[in-house]
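Chemist: Got a predicted structure here, sequence first:
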Amino acid sequence: MDKFDKITGVAAPLPLINIDTDMIIPKQFLKTIKRSGLGVNLFDEMRYGDDGAELPDFVLNQPAYRNAQILIAGDNFGCGSSREHAPWALLDFGIRVVVAPSFADIFYNNCFKNGILPIALPQDQVDALMEDARNGENARITVDLEAQTISGTDGTTYAFDVDAFKKHCLLNGLDDIGLTMEKAASIDTFEAKLAQDRPWV
């Protein structure tokens, strides 16, 4: 998992509430267990018409937002079924930060395990960042995980809360496997002792 420290980039405004995981990545794309390749189907039913052509009105199809790294969204983001493919699709598209007034718990935790920083802010602060994001590629929003701040184009800065353990994992690029591998020496010692004490196991 890539480390996360500070990002300055374009933020895409998606002012919808209750964006569920099926909207993020529809069920027909859940057949893979690979984390790559899902970005093209992110928000598939909103991005493409029945003929497969891009819908020009959808924010991520617009030139200013094609390389967005930050998504500003409405309340209850990531609700619905607990599919890990949802953060996989966001990350594969290039989204590293999602800002919303609230998140579904399972989606929120899955984000941290996959290198995405979900930031919950009061509605008025989300509204201000949403308005900033509407300025397109001229709006550069900065997210500093170490300082736990997010700054708009005009320099207005908002503080956000994040669990200390989750912050440590993101800053150091540690997913569940990475956390386990930090204990590799202890695991090797345990296994060597186990093999000596209980060779029949």
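Modeler: Received, thanks.

Chemist: alpha carbons only for contacts and neighbour counts from here, please
Modeler: Will do.

Chemist: what's the next secondary structure element after whichever strand in the chain runs longest?
Modeler: Taking residue count as the measure and DSSP state E as the definition, the longest strand of the chain comes out as strand 6-14. Toward the C-terminal end, the helix or strand that comes next after strand 6-14 (DSSP states H and E) is helix 21-24.

Chemist: Show me what that next one is packed up against.
Modeler: In this structure, helix 21-24 makes packing contacts with helix 44-47, helix 85-93, judged by 3 or more CA pairs under 8 Å, 6 or more residues apart in numbering; DSSP states H and E.

Chemist: which non-adjacent residue is nearest Lys166?
Modeler: For Lys166, ignoring the flanking residues on the chain, the nearest one in space by CA to CA, 6 or more residues apart in numbering is Phe112 at 6.5 Å.

Chemist: Near Glu191, how many residues? Count them for me, please.
Modeler: The tally of other residues near Glu191 (other CA atoms under 10 Å) stands at 12.

Chemist: one more structure, for comparison:
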Amino acid sequence: MTDTMSVPTNRLVTATRPVVARSASRRAAATVHADREYAPAWMRAVGAVLLLGGLGLTAAVLGWPGEAPEAALLVPALVGVVVGFLLVVARSGFTVTDTHVVLHFRPLPARRIARRRIADVRLVEADASTYGGIGLRLGRGVRALILTPGLGIEFTDDRGRVTFVRTRRPEAAFRALR
């Protein structure tokens, strides 16, 4: 008995789909401006304390012999681990390419906005009270990525949605968007 995979065939194979060459418009867009901002040291320190405390509490609860009422502490311990991890790795970013503006807020996926949809760009001084706190702030028609106070970029798209991004070099980002 022969293996059917090793038997040579002389049939011509026809393509089921036409092969389309990639056009120049589908190439990767060149980066015009990129800026990243890490969480402040106090936020990372609080995150590290929560992470280590949550891990310690989880280890203590799981290491407890037998059935104990302390098993209810497992949920807050795991919440502490997750929140601590998120605070330690928090980072915001802003990348301007030829075709898109990409907003990064780690650990969430990046959000892409086509440059042709941006109607207005301006420099804005903001702090935590301006948008209701730090981190990713979502409101009615307003989105803000703010980890530290200071100057940032606020742009409005063609649907009227306002997005604020705090950057270390807002003037360079402003020039890249203009």
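Modeler: Perfect, thanks for sending it. What you see is a predicted model; the values in this text were computed from it and never measured.

Chemist: care to give me the TM-score?
Modeler: These two chains, once laid on top of each other, score a TM-score of 0.23 by TM-score structural alignment, normalised by the length of structure 2; 80 aligned residues with a CA RMSD of 6.0 Å.

Chemist: rewinding a little: figure out which of the helices and strands packed on helix 21-24 of structure 1 is closest to Ala120 of structure 1.
Modeler: Counting by CA to CA, Ala120 of structure 1 lies closest to helix 85-93 out of these; the figure is 16.0 Å.

Chemist: which is the next helix or strand following that closest one?
Modeler: With DSSP H and E setting the assignment, the helix or strand that follows helix 85-93 of structure 1 is strand 97-100.

Chemist: Direction-wise, compare the helix or strand following that next one with helix 85-93 and give the angle.
Modeler: The first helix or strand that comes after strand 97-100 of structure 1 along the chain, using DSSP H and E, is helix 105-113. For helix 105-113 of structure 1 and helix 85-93, the angle between their directions (axes from the mean of the first three to the mean of the last three CA atoms, to 10 degrees) works out to 40 degrees.

Chemist: sorry, back to before: looking at the helices and strands packed on helix 21-24 of structure 1, which is buried most?
Modeler: Each of those was scored by mean neighbour count; the highest is helix 85-93, a mean of 25, by mean count of other CA atoms under 10 Å.

Chemist: For my notes, please list the helices and strands packed on helix 21-24 of structure 1 in TSV and give distance to Leu170 of structure 1 for each entry.
Modeler: Converted to TSV, the helices and strands packed on helix 21-24 of structure 1 look like this (distance: least, CA to CA, whole Å):
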stretch	distance to Leu170 of structure 1
helix 44-47	28
helix 85-93	14
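
Chemist: Kindly state which of those is positioned closest to Leu14 of structure 1.
Modeler: Put simply, out of those the one that sits nearest Leu14 of structure 1 is helix 44-47, at 11.3 Å, with distance taken as CA to CA.
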